[in-house]
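>>> Turn this into a model:
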Amino acid sequence: MQKNTQPNQLLLLEDVVNLGRKGDLVKAKPGFARNFLLPKKKAVIADKRTIRLQERLKEERAKQSAVDKKESEAFAAQIKGKTLKTNVKSDKEGHLYGSVAVVDIVKILEEEEGVKLERRNVVLPKPIKTVGTFEIQLRLKEDVPATFFLKVIGEGQIEEVKSRVKVKEEGAEDLSEEGVSEEGEPLPTLKEQKAEMRDELEERSKK
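The predicted structure is shown next:
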């Protein structure tokens, strides 16, 4: 006689990604149920005695869903239009050594906004590999959408500008009190030169 390999019917005690929500009746392969769902108390085997439990779980899920949706909408409004920044090692042309991936964005949001998201909440088709400003899409709990901007600043470009500022500072010692070159032409002040460097770095990060 052929062994019965039909999946077991289970009642989920909590949400399980790619399987179902709390209170749902689902079917799972015996190995997955035996080795993960049941020992982790994420589900129980469904029978006549679980009907009342299912009703209670669905009520709890409905209440939690309302809370989750409200919190997600509040965070979406909080971060809308914001630009967060991150410094990443790069070459002088703005190509990153490595990339900014989903896990990095999750960490940035936790550090800057105090919110802890799952990786699945970040919609990023492919890792970011260049400097610039990028629109990041999020899919929060209860499928609430959110967007913000992430400005990736290359540390290689920062070091280049710092080096040029240092050269300018050293060169300033050769200027006369009137701030003119050896040819007698007026030169910008050191403060103006630094501002020019900052503007250049800002412009590069937009590319």
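
>>> make it CA atoms for all contacts and neighbour counts henceforth
OK.

>>> How are the helices of this protein distributed by residue range?
30-32, 51-79, 102-113, 155-172, 190-206 (DSSP state H).

>>> Now render the ones you listed as JSON lines, adding distance to residue 96 and mean neighbour count.
What follows is those, written out as JSON lines (distance: least, CA to CA, whole Å; neighbours: other CA atoms under 10 Å):
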{"stretch": "helix 30-32", "distance to residue 96": "40", "mean neighbour count": "13"}
{"stretch": "helix 51-79", "distance to residue 96": "26", "mean neighbour count": "15"}
{"stretch": "helix 102-113", "distance to residue 96": "14", "mean neighbour count": "15"}
{"stretch": "helix 155-172", "distance to residue 96": "9", "mean neighbour count": "16"}
{"stretch": "helix 190-206", "distance to residue 96": "12", "mean neighbour count": "15"}
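
>>> Can you say which of those is nearest to residue 87?
Proximity to residue 87, assessed across these by CA to CA, is greatest for helix 155-172 (6.0 Å).

>>> Distance from the closest one to the middle of the chain?
For helix 155-172, the distance between its averaged C-alpha position and the chain's averaged C-alpha position is 31 Å (CA atoms, centre = their mean, to the nearest Å).

>>> And this one, please, so the two structures can be compared:
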Amino acid sequence: MSRDVEVVFTKEKKGSFTIGQKKSVKPGYAFNYLFPYNLAILNNSKNKHIIDSISKEAEKHSIELKKKAEDTHRIIDGQSITFQAKSHDEGKLYGSISINDVVSKLNIDFETVLDKHDIKGFTPIKELGSYSVHVVIHNDIRSELSIVVEKEIETEKKDSVKSKAKTSSNHSSDVKTYADDDSDNDSPVEDKKTSSESPTIDDTIF
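The predicted structure follows:
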């Protein structure tokens, strides 16, 4: 069995690894995926100067990430988002509220730039009620907000459909059809003959 190799990641992949992180991985994973795609390098003395440069980049990235987390925390911490969903009488949803649904609504409602890896400890919501969710962009900053799932009110839709049908009926009753009169107004056209008389010239010389 081949031994693991230690690598230093040169890029970040959310949910998997961060830039500057050192980790022991399987040789196949390193040589067939990480190295060909420039995602990591071997952690050895030969790459020391590159690793030092990566460490500086990682520190800069961490500062930027923390600032983003602080800005997001000020916007969403303590807030709530609401979903309306179809459900059975006992409160169970016909479908479920997924992590992608939550991320999408957060980004729309609060103009954030989050993805599913920023949401921690979430499981799909399958019943009506209130739930808590945690957003962790940076390990030092943790935001908490509420998710409220309400029953979709069907009567509002029915009233809307009835209102539209009534409006359509009123419009149709106002439409009148007029028959066009096909009367022939043929006026005879009289051709006027214009006679032009040429003057008579007397050629007699007196």
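
>>> closest one to residue 21 of structure 1 among the helices of structure 1?
Residue 21 of structure 1 sits nearest to helix 51-79 of all those, at 8.1 Å, using CA to CA.

>>> what range in structure 2 matches the closest one?
Against structure 2, the aligned range for helix 51-79 of structure 1 is residues 48-76 (TM-score structural alignment).

>>> mean shift of that stretch relative to structure 1?
Aligned to structure 1 and superposed, stretch 48-76 of structure 2 gives a mean residue distance of 1.1 Å (mean CA distance after the TM-score superposition for structure 1).

>>> Tell me which of the helices of structure 1 approaches residue 134 of structure 1 most closely.
Comparison of the helices of structure 1 against residue 134 of structure 1 by CA to CA identifies helix 190-206 as nearest, at 9.3 Å.

>>> just checking, what packs against the closest one?
Of the remaining helices and strands, those touching helix 190-206 of structure 1 by 3 or more CA pairs under 8 Å, 6 or more residues apart in numbering; DSSP states H and E are strand 132-139, strand 145-154, helix 155-172.

>>> Of the helices of structure 1, which is nearest residue 144 of structure 1?
Put simply, out of these the one that sits nearest residue 144 of structure 1 is helix 51-79, at 6.2 Å, with distance taken as CA to CA.

>>> what's the distance between the closest one and the middle of its chain?
For helix 51-79 of structure 1 - counting by CA atoms, centre = their mean - the centre lies 23 Å from the chain centre.

>>> tell me which strands and helices it is in contact with?
With contacts defined as 3+ CA pairs under 8 Å, 6+ apart, the secondary structure elements packing on helix 51-79 of structure 1 are strand 145-154.

>>> from what I can see residue 127 of structure 1 touches residue 101, true?
Yes - between residue 127 of structure 1 and residue 101 a contact is recorded at 4.7 Å, counting by CA atoms under 8 Å.

>>> Go ahead and confirm residue 81 of structure 1 touches residue 149.
Yes - applying CA under 8 Å as the test, residue 81 of structure 1 and residue 149 come out as touching, 6.9 Å apart.

>>> So the two - more neighbours on which side?
residue 149 (17 against 13; other CA atoms under 10 Å).

>>> What residue in structure 2 is paired with the more buried one?
The criterion is TM-score structural alignment: under it, residue 149 of structure 1 has residue 146 as its aligned partner in structure 2.

>>> Can you give me every residue that contacts its match?
Residue 146 of structure 2 makes contact with 78, 79, 80, 81, 130, 131, 132, 133, according to CA atoms under 8 Å, 6 or more residues apart in numbering.
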